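In: Predicted model and sequence below, questions to follow.
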Amino acid sequence: MYGDSDGFYAWTATDESGRGACGITGEPERAAVLLSRSLGSLAPGATGTVRVVRLNRLARHPSYIYGPTVLRLQRTREAAVIVVGG
């Protein structure tokens, strides 16, 4: 369903103070690397996700339709780590 040329990966990283970063890429591995780098520059406790997105071709203005979360990370004192589950 998400394997065609309309599929992208949105990554978002934020900390408790509201600082963060986000972006869109066509490659899931690149989204994971960018998310991990961004979390590394934020305070411990910061969280981030990578979600599947698709272009909404029916919208009047460019927009995305967000799909499932495929990766969830949390920044610890040492590094960004994978968080399993909800």
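Out: Perfect, thanks for sending it.
In: make it CA atoms for all contacts and neighbour counts henceforth
Out: Noted.
In: Where do the strands of this structure begin and end?
Out: Under the criterion DSSP state E, the chain contains strands at 7-14, 20-25, 47-55, 64-75, 80-82.
In: Save the ones you listed as TSV, and put in distance to Ala32 and mean neighbour count too.
Out: Compiled in TSV, the strands of the chain are given as follows (distance: least, C-alpha to C-alpha, whole Å; neighbours: other C-alpha atoms under 10 Å):
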stretch	distance to Ala32	mean neighbour count
strand 7-14	8	23
strand 20-25	10	16
strand 47-55	7	22
strand 64-75	8	17
strand 80-82	10	18
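In: here's the one I want to compare it with:
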Amino acid sequence: MINSDILQRLTQEISGRLNAAGQTTPGSTALKSLVQEAVSKLDLVTREDYERLLQIHQRTRQRVDELAKRVEELENKAASDKN
């Protein structure tokens, strides 16, 4: 789930923007609950999970590129063997 520091910053940011726009803001606890509820409905991943998945993707992409190069070399070899 989202950590409390981020939740607090979001709550403060929303309060600040609402106040700047001349809107009244609900109490801090009520706003924090609204933000928590909204965030919980989002399909979020942690930074650590994102970084781990990015590394997996990069390794997979590298492997696919290596295999594509190998296939191309084999196709070129097969074509030259036919001639």
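Out: Looks like it arrived, so ask away. Just so it is clear, the model here is predicted, and its values are computed rather than measured.
In: Quick check: TM-score for this pair?
Out: Between these two chains, after superposing, the TM-score reads 0.25 (TM-score structural alignment, normalised by the length of the second structure); 27 aligned residues with a C-alpha RMSD of 3.2 Å.
In: Using TSV, lay out the strands of the first structure together with distance to Ser36 of the first structure.
Out: Listed next are the strands of the first structure as TSV, based on distance: least, C-alpha to C-alpha, whole Å:
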stretch	distance to Ser36 of the first structure
strand 7-14	9
strand 20-25	11
strand 47-55	8
strand 64-75	8
strand 80-82	6
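In: Arg37 of the first structure is nearest to which of these?
Out: Among those, the nearest to Arg37 of the first structure by C-alpha to C-alpha is strand 80-82 (8.4 Å).
In: so Thr49 of the first structure touches Gly67, yeah?
Out: No: with contact defined as C-alpha atoms under 8 Å, Thr49 of the first structure does not reach Gly67; the gap is 11.9 Å.
In: Next one: Tyr9 of the first structure from Arg51 of the first structure, what distance?
Out: As judged by C-alpha to C-alpha, to the nearest Å, Tyr9 of the first structure and Arg51 of the first structure stand 6 Å apart.
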